[in-house]
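Participant: Fold the following, please.
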Amino acid sequence: MSTTSLDRGRMIPIHPGRRAASDADRGPRPLAAAAVVVLLAGAFLSLGCRPGAAPDFAAAPPELVELAVAAPDIILDIKYATTDNFTGKAVYPIARCFLVKEAAQALVQVQADLRTFGYGLKVFDGYRPLSVQKIFWSILPDERFVADPAKGSRHNRGYAVDLTLVDAAGREVLMPTPFDDFTERAARDFMDLPREAIAHRALLELAMTNRGFIPYAPEWWHFDFRGFEDKPVLDVPLDKMN
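Facilitator: I've put the predicted structure just below:
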């Protein structure tokens, strides 16, 4: 077993020997899903932004924008405003999603890229007040899945987003796990999965990294936007945002 250093402050084990599921294990699955990453990778590269690059924005203090306004065609399912999350409680007073302007603009581009190929985004979480981070830490003090509020998280800065893929009809596609599944199956290197789920995970990662987002290894749904390092931690409640 080898390890890799992650920016959440601890060493996370990586298991290079994880076995991919056999055809018998997986059962039937659509051929299109199995081949989607290979077929679309070249097309994404033709969209004018190489992998890992992002549009250049002028340096400025963090400015949070509401995603429903910036990208009205992106589906929102704000899990922490419901009981459908790992706490079992609605910890947000209202279902709203905010991101720093640069991240929101990049997400608009991701959505446009995916629409070209019949997919779209559904967002589960964005900016998260520090007070909510403290609630999460009191329930699950594990830095693989919940950032220590003493340091603050990317979410607390408006620089992180949790999301998934949907098809052209807005239905969630098969992914490795549900949101907030804090098991090894949620890790990006876990391969004992249906081929369709692996393909969708890879497609989401390709689309996001193509526009400047950084994938987080233990959670397939979590992406950070570049430039978070020196940004302040915020604690403005969602129902108090302008």
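Participant: only C-alpha atoms for contact and neighbour calcs from this point on.
Facilitator: OK.
Participant: any chance you could map the strands in the protein?
Facilitator: Assigned by DSSP state E, the chain shows strands spanning 2-5, 11-14, 64-66, 75-76, 98-100, 119-125, 160-167, 213-215, 222-225.
Participant: start to end distance for stretch 115-135?
Facilitator: 36 Å (Cα to Cα, to the nearest Å).
Participant: Stretch 63-72 too?
Facilitator: The separation between the terminal residues of stretch 63-72, taken as Cα to Cα, is 18 Å.
Participant: Next: stretch 116-133.
Facilitator: End-to-end for stretch 116-133, by Cα to Cα: 36 Å.
Participant: this one as well, want them side by side:
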Amino acid sequence: MASASAHAQKLPAGFVYLRDIDPTIIQDIRYAGSNNFVGRPLRGYQAAECVVKREVGALLKSVQEELALQSLSLKMFDCYRPVRAVADMVTWSRDGRETPAQKRYNPSFSKVDLFRLGYIAERSGHSTGAALDLTLVDLKADNSATFDSSKDYGDCIANVNLRAPEGSVDMGTGYDCSDVRSHTSAKSITADQRRWRQKLVLVMARRGFVNYSKEWWHFSLPGAGGQAYDFPITPRK
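Facilitator: Predicted structure coming up:
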């Protein structure tokens, strides 16, 4: 406990590193690396760590305990997001360039339309520490495949065997896929994919988390937000 407190003191009051709450929750913080729609780390992501409000972390621990009984785990893609990272996304969307690797994430339209269509927000709930991007991992499956930036993967709505590997269950699209198939209740996915989405929504809803209808991976905890923050995500020490 003393160690956890020492870590928490490096963050603003009320924020914690999720690893200090539950180290069994898998983390793949995508904006801290190159495996994301921008293709590089976003501003403010100095470490691949999930930072959340303390009450959010406690509820995630409860979710994880339930999933563990089914040989499943949460996997976190993004948690607290600095305001400067949101601004970085806005700048990227307006730079007039779109590489094939970036296009994998929005195969049906231009990136300048991401904000208008509601796939990216200029003011993100992530910056309050009360919004999350996550998925489920089947711990009995082979999750060893890793992302290789030199490979030419299929786009985010392609068959799971053609998409970039995410080491998680097949939800029908990749993470951060800006497409109607990413809508949580999309009809154009298989029955198995729909069941996985429903399982994720239900297990999160039992702790009060609300899903965003256009993104099967995005959840927020009403009442736990508040002001937006801009402190960088730094390594735990």
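Participant: Tell me which of the strands of structure 1 is the most buried.
Facilitator: Highest mean neighbour count among the strands of structure 1 (mean count of other Cα atoms under 10 Å): strand 98-100, with a mean of 25.
Participant: compared with structure 2, how much does it deviate?
Facilitator: Following superposition, strand 98-100 of structure 1 is found to deviate from structure 2 by 0.3 Å on average (mean Cα distance after the TM-score superposition for structure 1).
Participant: Name the stretch from the strands of structure 1 that approaches Val173 of structure 1 most closely.
Facilitator: Among the strands of structure 1, the nearest to Val173 of structure 1 by Cα to Cα is strand 160-167 (5.4 Å).
Participant: can you pull the contacts of the equivalent of Ala131 of structure 2 over in structure 1?
Facilitator: Using TM-score structural alignment, the equivalent of Ala131 of structure 2 in structure 1 is Ala160. The contact partners of Ala160 of structure 1, by Cα atoms under 8 Å, 6 or more residues apart in numbering, come to 99, 126-127, 154, 222-225.
Participant: What of Leu200 of structure 2?
Facilitator: Contacts of Leu200 of structure 2 (Cα under 8 Å, 6+ apart): 135-136.
Participant: ok, 10 Å please
Facilitator: With contact taken as Cα atoms under 10 Å, 6 or more residues apart in numbering, Leu200 of structure 2 is in contact with 63, 67, 74, 134-136, 171, 211, 216-217.
Participant: cool, Thr82 of structure 1 as well?
Facilitator: Here Thr82 of structure 1 is in contact with 88-95 (criterion: Cα under 10 Å, 6+ apart).
Participant: how about a cut-off of 6 Å?
Facilitator: Residues near Thr82 of structure 1 by Cα atoms under 6 Å, 6 or more residues apart in numbering: Ala90.
Participant: Give me the neighbour count for Met208 of structure 1.
Facilitator: Counted with other Cα atoms under 10 Å, the neighbours of Met208 of structure 1 add up to 26.
Participant: Please apply the same query to Ser178 of structure 2.
Facilitator: 29.
Participant: swap in Gln70 of structure 2?
Facilitator: Counted with other Cα under 10 Å, Gln70 of structure 2 comes out at 11.
Participant: Find the nearest non-adjacent residue to the counterpart of it in structure 1, please.
Facilitator: In structure 1, the residue matched to Gln70 of structure 2 (TM-score structural alignment) is Phe117. Nearest residue to Phe117 of structure 1, sequence neighbours excluded (Cα to Cα, 6 or more residues apart in numbering): Leu40, at 8.0 Å.
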